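Undergrad: Below is the structure, and that's it, no one-letter string:
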């Protein structure tokens, strides 16, 4: 019976392996078909689809969340940590910003408020306005805190349209926004490739009530009527694509190289938490200048007064907290309001003719939402552009990250010495870099297409591009050369790895998985139970003597630095002890200095080495 069960288990594992192989094959065919379609029929829709595919849709839950040096493992503790993080982010900070400009905006804000009270009401909404707004809602999205989704409104337009029309018109007449419109649930979403333990690597995506989204969809067309948007703002704009902003940089590089023969400098500017730190008073001041619509200005002011949010994480929802700054990521009005917030900077640069021109067309600051790039043929002019950006950042109460602000020389004549160039961002110098990333594309001093190729050729010890261009090999000869070079590289790499890990063998339980069940998971040292990491480090009786000597030293030293009380509280089970042995870095906040952690790690490493050596000796003896 046992043999039959083993046979069935092996067949199951083989079937699963074949299924995964087929899935990978289908995914490859799907990628190939998509790339062929992208090359044959390029369009804005295909470009955005490519961006979404590259960003990925998998959000893996973090094992733990770190807050002020403390590690939180439970869903409740992590939710509360995120709540405190986003609540602190929603409170304005004074990091050396222009307080006089804020005072002026406050005075103007009060004047605008009085003017709005004396103005006539906006024309009423019609049934058609509400129907158009309902059709703009995206299906398949998460339900709001009331349990409503876009489908509820799309599938019953005749039922809800009359009610919503009266409701929205009453809001305009009374200038009062219901509290439910100001509520939202924030879900932390990890940025791609970032450390999941750090809360700073998450962006808060807000899910607002569907009825609030409908209201914002209804007023958005009226808000944008008189907005004179900068022609170099390509983000969140109908008929425009971020691809166009990238194309401008490519065209500028071709222009200076083939036509004007001038140098070309590029600086990409990174703003910290751009959407989350928008000051509401300054935003409303800019909105009034751009819209000149008193009733709508008053509605937006009331909509952003008294905002509250809650955090949802792993099925747990936090208590509500107030939002005093920022525009919600995921809100209908948020992209438009942010464009209003940064529009003055783009217009200021253009009005002062700061930046590059292609012919008579100004292209000095191609922008997509908060991703701004500065282009210029003069490094002195580029410094002026940085100074203007710094001035606007102080007024707008935005912090520009100097470490992520990079400069690249896209075209360098021979008379320019790279080491002589530098710029200043506030008090921080900015030196030329070899490359920077703008809108997902690498912009390098070398040709972007050759950047990775050069590195790959060097990695596999293949001839350089220059050498190949002088003596071009045939296709078959080149394929054979590349194949041998790759095989030689990885053979040497793996042999080197084997030399440093000559006695490394799988634990028996892992070996059983890899063998498809053909090998037994039973510990060969003691024969009492399956050999997994817990059994090997803590339980195997055959390794008891080595474990007793080494673990007692580790335990005694840890207790001497953290105290017996903390030891008894934190190390209650096998998993806690395994964590201490494998990765003791979580103890760092409780230690006085790094030296104590280094000693703990040395003791843990010594324990693992002695247990491993004893295990190998016993297995070789058998």
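TA: Arrived safely. On a predicted model such as this, the values are computed, not experimentally measured, just so you know. Numbering: from 1, shown residues only.
Undergrad: alpha carbons only for contacts and neighbour counts from here, please
TA: Will do.
Undergrad: In terms of helices and strands, where is residue 576?
TA: Using DSSP states H and E, residue 576 falls within helix 574-582.
Undergrad: residue nearest the centroid of this protein?
TA: residue 191 (2.2 Å; C-alpha atoms, centre = their mean).
Undergrad: Included below, for side-by-side comparison, is a second structure:
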């Protein structure tokens, strides 16, 4: 509990304090004076600027003021780029002050709890203090204080009662706000729901770098030391092969002098700038100058020409101002990691908004040139693709090798600080050999020269840290540059013809950003590891063998376990591993227990004990929270795995249980009634929809490796029953939709497919539920709405968002589902029981034990 600097705990002065007059709990205060050696810290109030309220912005005043400012003489081209950007941001703030009330006011945040206080509590607190004073006075004068004690207890109970009422009112208001926002204001709805999420304090009072501890104000210097070390290249010849670096440096010196470098950058157009501004994400944190995306978006017509002019000046001079090279880095703790170790944090950088626009334009120009040479197995940071595509390749390869009874190993590699250790010289050299020439190459070099960061921790920031290696996580160009950096490794593996294949399609190294997986037979895996070791040493990148894992996903006929090494260290062999959020095991089965645990934990973290209508929360709102926040986590990745009927039953079972709690209905309620009342989809349909969504996405991607896999599976026919295309065929037949071949050859538009699928699903379940309503007597009066999987029953649709209406709707739901037992039924049951009792047991022998059947 106490650090090693604590001294004299045994001599400490421990005192049990008297109960405070307003203390309504069962606990009292204990104080102890403990001598300790600690560094003195200065306590400061957290000072921040209020975010501009853009809903109250007078757009006409904002744009007209900004236009006037931009027309001033000081904006001429004679000024440097740095000065022009500063003047532009100054003009933006000036326009904001004139058009937005209380624009960027400095406010102080005090560290206070979320307690409540009102006039009644204030009066009750005063009465409790007075009663405590009278009681204490009698006790001190050794008089009988029984009456005063009773009075004090009464006053405390009254205070506690008022406190509980206030908390209940606060909770009721919060619930009403969520219900109202769920219908009218989606943004507020998500904001309120996220407030319910469990909050873990990621800030720490101590950091350890090696064996050295940093506390108090020294934590800031610890962060600075950590990121300075991370941003400094390691030239240890025992770890890396420096020949590639020396060659890159030599070539990079010669490149600017080559004739092929006489290629100027095409001037930016207002259309390009406008497109870049529209791509900015809104609602994000401001940059170090207090600018947010909305500043540019709300004045896009006025500000576009000025930004175009400034960026063209950069293209002409090839001089990137220092303000575009700076950034604010915030350490973000990785999931389930020790928060006292700096290496367990991911550094997320906030760059200036102007820098985002500038880098977006460069990225949009580079991507068309670089995309054709990108390895097809790299699915990270690629338009139209996602991490599920990588998982899809792994799953289909595993299923095929199981079907063919061939041994297949899956090996996942862990890259250490992948983004933070990219060597600038090697990166720029690779860009040149990838075809980026002329002034654009020089511009990229200037962007990554003298790059600096400031680390933000709490309300303080460090001095500028010089970054000599690494690309900023959060900057627009970083994703593109990283893909090019590890493209060499993927090309080498593909070119070696090692590893797994689906037909003639090489699927040896499916990759998502820095997550590289190796698939192959045992004789190929070690060779691929040797290729990776060779290139990572030359590229000065580290792979951690201790965190890398290998799993046999298909044992085939004659499986013999082999050990694999990276360098001199052996790769850990496991029975299950997690790859891209999906747990893989030896039998390639879905980990249902883990899914159920995730679903329960997520919904209880969001709603706590409020999983039923009696708390005042409308079941439709609860269902929306379930579908929006829980289902994506609960069922993530199952579209690329094979779910058995038993798996779907268990997943469905939890969803039905949660829905019964939402509706406050008993266990005996018919399952179909839950879905009809809430207008929800069964898990079976959600999985079908997700699989079809993935299938349609792949179908629209020409020349994608995933589409080639589907076409190959289509050609081999029905023999490979567990293939993705055969499973899709069954789903399409189930909903009477076109066959997979038609969709692959001529994929429908998103809008057309969405309507087609929605209609098919509603018809399918409407027919099933109508039959159930005819068979089951408990739901024979339950009418099925039009489009039942997305349209709640009128009982709940007509209920207003208040507790009285919700209680009425709950009562109606119990009546219509046959789960409410009226008094007449209870009386008839009682009469029947008495008749049976009279016939079977003589009156003289009737006892309580007889009644209970004991």
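TA: Structure's in. What do you need? Because the structure is a prediction, the values reported are computed rather than measured.
Undergrad: TM-score for the pair, please.
TA: The TM-score (TM-score structural alignment, normalised by the length of structure 1) is 0.65; 436 aligned residues with a C-alpha RMSD of 3.3 Å.
Undergrad: Do you have the strands of the stretch 51-200 of structure 1 handy? List them.
TA: 65-67, 70-72, 183-190 (DSSP state E, counting those that start in this stretch).
Undergrad: Beyond the last one, next helix or strand please.
TA: This means strand 183-190 of structure 1. Heading C-terminal from strand 183-190 of structure 1 (DSSP H and E), you reach strand 202-207.
Undergrad: mean deviation (superposed) between the helix or strand that that next one is followed by and structure 2, please.
TA: Counting by DSSP H and E, the element after strand 202-207 of structure 1 in chain order, helix or strand, is helix 210-223. Mean deviation of helix 210-223 of structure 1 relative to structure 2 after superposition (mean C-alpha distance after the TM-score superposition for structure 1): 0.9 Å.
Undergrad: which parts of the following helix or strand past helix 210-223 of structure 1 are buried?
TA: Once helix 210-223 of structure 1 ends, the next helix or strand along the chain (criterion: DSSP H and E) is helix 242-255. By neighbour count on 16 or more other C-alpha atoms under 10 Å, the buried set for helix 242-255 of structure 1 is 242-246, 248-249, 252-253, 255.
Undergrad: Adding distance to residue 102 of structure 1, write these out as a markdown table.
TA: Formatted as a markdown table, these follow (distance: C-alpha to C-alpha, whole Å):
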| residue | distance to residue 102 of structure 1 |
| --- | --- |
| 242 | 32 |
| 243 | 35 |
| 244 | 34 |
| 245 | 32 |
| 246 | 34 |
| 248 | 35 |
| 249 | 35 |
| 252 | 37 |
| 253 | 39 |
| 255 | 41 |
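Undergrad: Count the residues that sit near the residue lying closest to residue 120 of structure 2 once chain neighbours are set aside.
TA: Spatial nearest neighbour of residue 120 of structure 2, excluding adjacent residues (C-alpha to C-alpha, 6 or more residues apart in numbering): residue 162 at 7.2 Å. If you count neighbours by other C-alpha atoms under 10 Å, residue 162 of structure 2 ends up with 19.
Undergrad: Pull out the buried positions in the helix or strand in which residue 25 of structure 1 is found.
TA: Secondary structure assignment for residue 25 of structure 1, by DSSP H and E: helix 2-40. Across helix 2-40 of structure 1, burial judged by 16+ other C-alpha under 10 Å covers 10, 13, 38.
Undergrad: ok, so of those residues, who is nearest residue 75 of structure 1?
TA: Relative to residue 75 of structure 1, the closest of these is residue 13; by C-alpha to C-alpha it sits at 33.2 Å.
Undergrad: so residue 82 of structure 1 makes contact with residue 199?
TA: Yes - look at residue 82 of structure 1 against residue 199 with C-alpha atoms under 8 Å: they come within range, at 7.0 Å.
Undergrad: Provide the secondary structure category for residue 268 of structure 1.
TA: strand (DSSP: H, G, I helix; E, B strand; the rest coil).
Undergrad: Aligned counterpart of it in structure 2, please.
TA: Aligned counterpart of residue 268 of structure 1 in structure 2: residue 412 (TM-score structural alignment).
Undergrad: what do you get for residue 234 of structure 1?
TA: Under the alignment (TM-score structural alignment), residue 234 of structure 1 pairs with residue 379 of structure 2.
Undergrad: Run through the residues that contact that match.
TA: 385-387, 389-390, 510-513 (C-alpha atoms under 8 Å, 6 or more residues apart in numbering).
Undergrad: Repeat that for residue 214 of structure 1.
TA: Going by C-alpha under 8 Å, 6+ apart, residue 214 of structure 1 touches 130, 133-134, 137.
Undergrad: How many residues are close by the counterpart of residue 125 of structure 1 in structure 2?
TA: Using TM-score structural alignment, the partner of residue 125 of structure 1 in structure 2 is residue 268. Using other C-alpha under 10 Å, residue 268 of structure 2 has 18 other residues around it.
Undergrad: can I assume residue 268 of structure 2 is in contact with residue 312?
TA: Yes - shown here, residue 268 of structure 2 and residue 312 form a contact pair, counting by C-alpha under 8 Å, at 6.1 Å.
Undergrad: just to revisit the earlier point, now, among the buried residues of helix 242-255 of structure 1, which is nearest to residue 185 of structure 1?
TA: Checking those against residue 185 of structure 1 with C-alpha to C-alpha, the nearest one is residue 242 at 28.6 Å.
Undergrad: excluding its backbone neighbours, what's nearest the closest one?
TA: Nearest in space to residue 242 of structure 1, with sequence neighbours left out and distances taken as C-alpha to C-alpha, 6+ apart, is residue 234 at 5.6 Å.
Undergrad: Can you tell me how far residue 796 of structure 2 is from residue 683 of structure 2?
TA: Using C-alpha to C-alpha, to the nearest Å, one obtains 22 Å as the distance from residue 796 of structure 2 to residue 683 of structure 2.
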